[in-house]
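**Student:** Okay, predicted coordinates and the sequence, questions at the end:
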Amino acid sequence: MDTELILKNNLKQARLEKHLSQNELAKLVGVSRQTISSIETGVFNPTAKLALILCIALDKKFEDLFYF
């Protein structure tokens, strides 16, 4: 491939739909608030396991939360 694929996400929007703070979501999925913030801003890409846990916690399909 000639172009670099950058993983993007709709995590913040999905979190706000559920009326959750970053801290509340972090506690639900077992990570720090900083991790949630870093994922939302694209600084950190979650592992497959964490991405799926986030999908379950937010009741979203993977492709609704993460995209290129």
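**Tutor:** Yep, it's here.
**Student:** When you work out contacts or count neighbours from here on, use the C-alpha atoms and nothing else.
**Tutor:** Will do.
**Student:** Which parts of the longest helix seen in the chain count as buried, going by neighbours?
**Tutor:** Assignment by DSSP state H gives helix 48-58 as the longest helix of the chain. Within helix 48-58, the residues that qualify as buried by neighbour count (16 or more other C-alpha atoms under 10 Å) are Ala51, Leu52, Ile53, Leu54, Cys55, Leu58.
**Student:** this is the comparison structure:
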Amino acid sequence: MTDKAARGERKRTSLYNRLSVLRAERGVSRAELAAAVGVNPQTIGFLERGDYGPSAELALKICEFFELPFEAVFSLRPFTPMSRQLYRPVDPGGQ
């Protein structure tokens, strides 16, 4: 048993996601998403925190639920915050 496992710490997944943003944007609770994709609501919380990496099947069910392609929901690199994507600073020299 590793030291982390002995202390009860979870291994963080290297798969990032936008689940909490998508749920908030669409007014979907963890319980509603969980029921739609066939998992426990606690699993959705683990996914959102990065404490659990979904199976390919679960990831695809989630993408299907939100009607979005995989790369819009999951990524191997952290997502750029939406506010930075939508409101980029104006380049004063590029007017």
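**Tutor:** Everything's here; your move. Remember, predicted model here, so these are calculated numbers, not experimental data.
**Student:** hmm, back to that, okay, the longest helix of structure 1 sits on what stretch of structure 2?
**Tutor:** Alignment note (TM-score structural alignment): helix 48-58 of structure 1 is matched to residues 56-66 of structure 2.
**Student:** what's the spacing between the matching stretch and its chain's center?
**Tutor:** Centroid separation between stretch 56-66 of structure 2 and its chain, computed with C-alpha atoms, centre = their mean, to the nearest Å, is 11 Å.
**Student:** got the buried residues for stretch 13-33 of structure 2?
**Tutor:** Neighbour-count burial for stretch 13-33 of structure 2 flags Leu15, Tyr16, Asn17, Arg18, Leu19, Ser20, Arg30, Leu33 (criterion: 16+ other C-alpha under 10 Å).
**Student:** In helices, which of those fall?
**Tutor:** Among the buried residues of stretch 13-33 of structure 2, the members falling in helices (DSSP H) are Leu19, Ser20, Arg30, Leu33.
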